[in-house]
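In: This is a predicted model, with the sequence first.
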Amino acid sequence: MITDEFSDPARRPVFPPAQTWDAMEMAFGGSLPHHGMPPDELLTLVEDKLLPAAGNPNHPGLMAYVLTASQPFAALMEALVAAIKLRPTTWKNQPASCHIETTVVRWLGEMVGFSDDAAGYLTTGGSWANMVAMAVARVRKAGWDVRAEGLHGHPPLAAYVSTEAHSCIDRSAELLGIGANSLRKVPVDAHFRIRIDVLDNMIRADLNAGYKPFCLIGHAGTVNTGAIDPLDTLADLATQYEMWFHVDGAYGAFAALAPQTRPLFAGLERADSLTIDPHKWLNTPFEAGCILTKRWDDLGDTFSLIPPYLRAAMGEEHNQYEYGFELSRTDRALKVWLALNQHGVDCYRDLVANHLSLAQYLAELVRQADDFELVSTPVLSICCFRFVPPELTPGDEAVETYLNELNHDIEMSLMQDGRALVSGTELNHKRVLRACIASHPTTQAHVEQALTLLQAHGRELHRKKGGPR
């Protein structure tokens, strides 16, 4: 099955056909099993029932969310990791796994210009990494011993991020006790970047109201449009107001590899922490998110129960579990280490540059078409656009309502088509189609096919709907 998935990645639709709860219950539910099944029967069940009900991230037509295909070699090695329960816990028990993780975080920091000697921790993904960053920021910048005293009885904390932030930032504020109401959402400019003037005013207002600004979050490629905040300016503000400066680069930070986009990341090296996800643009299997910091003590002082002076006395015994919340966790770094060693940074630089070019190519196709409207010019590899029948004039309320419904339906229709997949989002109250090109099998031909399919679905749906009422 695994060989088939990689040898013919388009053999299954990119998005699974609609399934009912009853069908899934019949296949995978039922009573607790008291007697075992032979492995060959279980494999048949997986092949006949699970695969047809699973999305296909290896499909070359996948341009949705920030999902990417898996590297075959790294994926196969995940079986070894599971077989021997490889885990980066203590140095005495797992010296190779601990050292591989420290090597991977150092390499990732060097790749994107964050630091040549980064500390870090491999997480499930960007959501967990961003929450770790906010936990570290809380310890470093609250102004009191948060781990011992908690938040009660102290000035309320405030964090700042643009309205384009991923929802995990909201959840992190809630789970860490900061509260969603203390997460300040800063408006963005016409290019979906955080507005510095509004941000500065919000910080000043919070200081006057007795809040403690502790964390400023910038974006190195938002998930909606790939927008990059002015990181250098944000670093200045973080320094001025003594805040922790975190950058969410889960999707976009790897674009710092490409010469044409590297200048956009000026200031990234000044961040205190960075979220970066190898399972996105590096195309490694899940789970491979990562939080990077400049110092190991940033993580150790947040999670370790061993005093710093004893940590230092351990010498070469680097116990990786001391730098995160989890104790029992699988090795997430080996697949990244394997992928980087197999392909090399130059290969990934070319991959990223190619995806940047494909996004620009898609944008040009959209500009040339008479029934598409480019809504956001690609900064990285995300292109946002919408289907607009040429006889309609956007701007009218009834027309805009119809276009929002139409583009939503186009997105849903393409899902069931199975030959390509883009996702949708909302920009300036417009429902748009969003193509994110980050998967290694995707070529120019797949980009052309996706737009052709969207156009065909759009025209057919518009014919059936008949236009605004």
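Out: That came in fine, so what should we check first?
In: CA atoms for contacts and neighbours, from now on please.
Out: OK.
In: any residues touching the helix or strand hosting L454, and which ones?
Out: Assigned by DSSP states H and E, L454 belongs to helix 444-465. If you take CA atoms under 8 Å, 6 or more residues apart in numbering as the criterion, helix 444-465 is touched by 60-61, 358, 362, 371, 387, 389, 406-407, 409-411, 413-414, 419-421.
In: Got another one to weigh against that:
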Amino acid sequence: LIYDTASVSSMHAIAAAREASGYNIRRSGMSGAPKLRLYCSEHAHSSIDKGALTLGIGLEGIRKIAVDTEFRMIPAELERAIREDRADGYVPFCVVATIGTTSTTSVDPVNIIAEICEREKVWLHVDGAHAGVTAMLPEMNEHFKGLERADSFVVNPHKWLFVPVDLSILYTRKPEILKQAFSLVPEYLKTSEDSLVENYMDYGIQLGRRFRSLKLWFTFRYFGVDGLQSRLREHLRLGKLFAEWVDKDPLLERLAPVPFSTICFRAKPEGWNDEDKINGLNEKLINQINLTGKVFITHTKLNGKFTIRLVVSGLRTEEKHIELAWNVIKESLLKILS
């Protein structure tokens, strides 16, 4: 199913999970339902929270699960949370795992999480909005173990597959549940062909739909499988190359693994131990870098540390552009330190 953004795709997935909970919320609404609980990691995208808010789950209905040192959801913590919530009268109904979190592109252990969801009879939605496209690379299969056990999965070709905004794809093994949640056909929308074709108005909140799939088709036709794979592989290579430069530089510190092509790092000169001072340095650094107008990079915070993020995903990004970014970063840092 094609929607506009992952925010909307994930909201529909959560709605399907709510419908699958079996409390007939479609008919009676949330007022007569028990307290529902959704689980995601501390590093899940904020769109998951927004989707839950839109569907009446509420912030108290969202439980964030702790992550390990590589920013991956800890399955044992998920199991513990579900057990505690059942004892407290909550109804666990959905778990959202992520393949490629926004801040670090960390990968939750989907296969283990899927086992928990199957045992607990909880819907598993996997957010692969950014990194999901790398599933087309056989060498990246390790990051997608267990994905086939998920109830739904979202990937955004407009993020890293060179398709113009907007286009998000939601896959589900249970389309009948999604249809059950949204299908509503008044007399003026009925046609003699209803039994012959799939009507996508039955699978979401909107009736009219843009022809988004056309630009995806053009992308496939232009690049082909080999062309798309080669570009993704080059981005992954460039990401690893930049990470190597960071690791070798005595003024820089890498703050997260690099499973894809997002590098999280910061400036940390030798002898600097005051975290507030280090955070201030890096905030100045990112502003100085972006003021050059030559490159644009973003930030996040990891364990309270101001973190600079460089992402390699542009269609025309080449090694010379990574070298340019590196030189701008080093020049900006040396200018501040001097």
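Out: Arrived safely, thanks for sending. Because the structure is predicted, anything quoted here is derived from the model rather than measured.
In: Superposing both, give me the TM-score.
Out: Their TM-score after superposition, calculated using TM-score structural alignment, normalised by the length of structure 2, is reported as 0.95; 335 aligned residues with a CA RMSD of 1.8 Å.
In: Buried residues in the helix holding L454 of structure 1, which are they?
Out: H446, V447, A450, L451, L453, L454, Q455, H457, G458, R459, L461, H462 (16 or more other CA atoms under 10 Å).
In: Turn the residues you listed into CSV, columns for distance to Y321 of structure 1.
Out: CSV is the format used below for the buried residues of helix 444-465 of structure 1 (distance: CA to CA, whole Å):
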residue, distance to Y321 of structure 1
H446, 43
V447, 43
A450, 44
L451, 46
L453, 48
L454, 47
Q455, 51
H457, 50
G458, 51
R459, 55
L461, 53
H462, 56
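In: which one in structure 1 is aligned with N111 of structure 2?
Out: Matched across to structure 1, N111 of structure 2 falls on D232, judged by TM-score structural alignment.
In: May I ask which two of the buried residues of helix 444-465 of structure 1 are separated the most?
Out: Across the buried residues of helix 444-465 of structure 1, the longest distance by CA to CA is 24.0 Å; it joins H446 and H462.
In: Tell me if I'm right that I48 of structure 2 and A13 touch.
Out: No. In this structure I48 of structure 2 lies outside contact range of A13 using CA atoms under 8 Å: 10.0 Å.
In: So these two - more neighbours on which side?
Out: It is A13, of I48 of structure 2 and A13, that has more neighbours when counted by other CA atoms under 10 Å, with 31 against 24.
In: list the contacts for the counterpart of the more buried one in structure 1?
Out: Aligning on TM-score structural alignment places A13 of structure 2 opposite A133 in structure 1. By CA under 8 Å, 6+ apart, A133 of structure 1 lies in contact with H246, S273, L274, T275, I291.
In: Output the residue ranges of the strands in the stretch 101-250 of structure 1, listed in chain order.
Out: Assigned by DSSP state E, counting those that start in this stretch, the stretch 101-250 of structure 1 shows strands spanning 119-123, 157-162, 183-186, 212-219, 244-248.
In: just those strands: most buried one?
Out: Of all the strands of the stretch 101-250 of structure 1, strand 244-248 carries the top mean neighbour count, a mean of 29, counting by mean count of other CA atoms under 10 Å.
In: Which part of structure 2 matches the next helix or strand after it?
Out: Downstream of strand 244-248 of structure 1, the next assigned helix or strand under DSSP H and E is strand 273-276. With TM-score structural alignment applied, strand 273-276 of structure 1 matches the range 152-155 in structure 2.
In: For that stretch, give me the average deviation versus structure 1.
Out: Compared with structure 1 after the fit, stretch 152-155 of structure 2 shows a mean deviation of 0.7 Å (mean CA distance after the TM-score superposition for structure 1).
In: Distance from the chain centre to that stretch, please.
Out: In terms of CA atoms, centre = their mean, to the nearest Å, the centre of stretch 152-155 of structure 2 is found 9 Å from the chain centre.
In: and what of stretch 337-354 of structure 1?
Out: 18 Å.
In: What of stretch 418-438 of structure 1?
Out: On CA atoms, centre = their mean, the centre of stretch 418-438 of structure 1 falls 15 Å from the chain's centre.
In: Also stretch 180-189 of structure 2?
Out: For stretch 180-189 of structure 2, the distance to the chain centre is 31 Å (CA atoms, centre = their mean).
In: Please identify the buried residues of it?
Out: A181, F182.
In: contacts for it?
Out: A15, A16, E19, R26, M201, D202, Y203, G204, I205.
In: For the second one, list the residues it contacts.
Out: So the one you mean is A16 of structure 2. A16 of structure 2 neighbours (CA under 8 Å, 6+ apart): I177, L178, A181.
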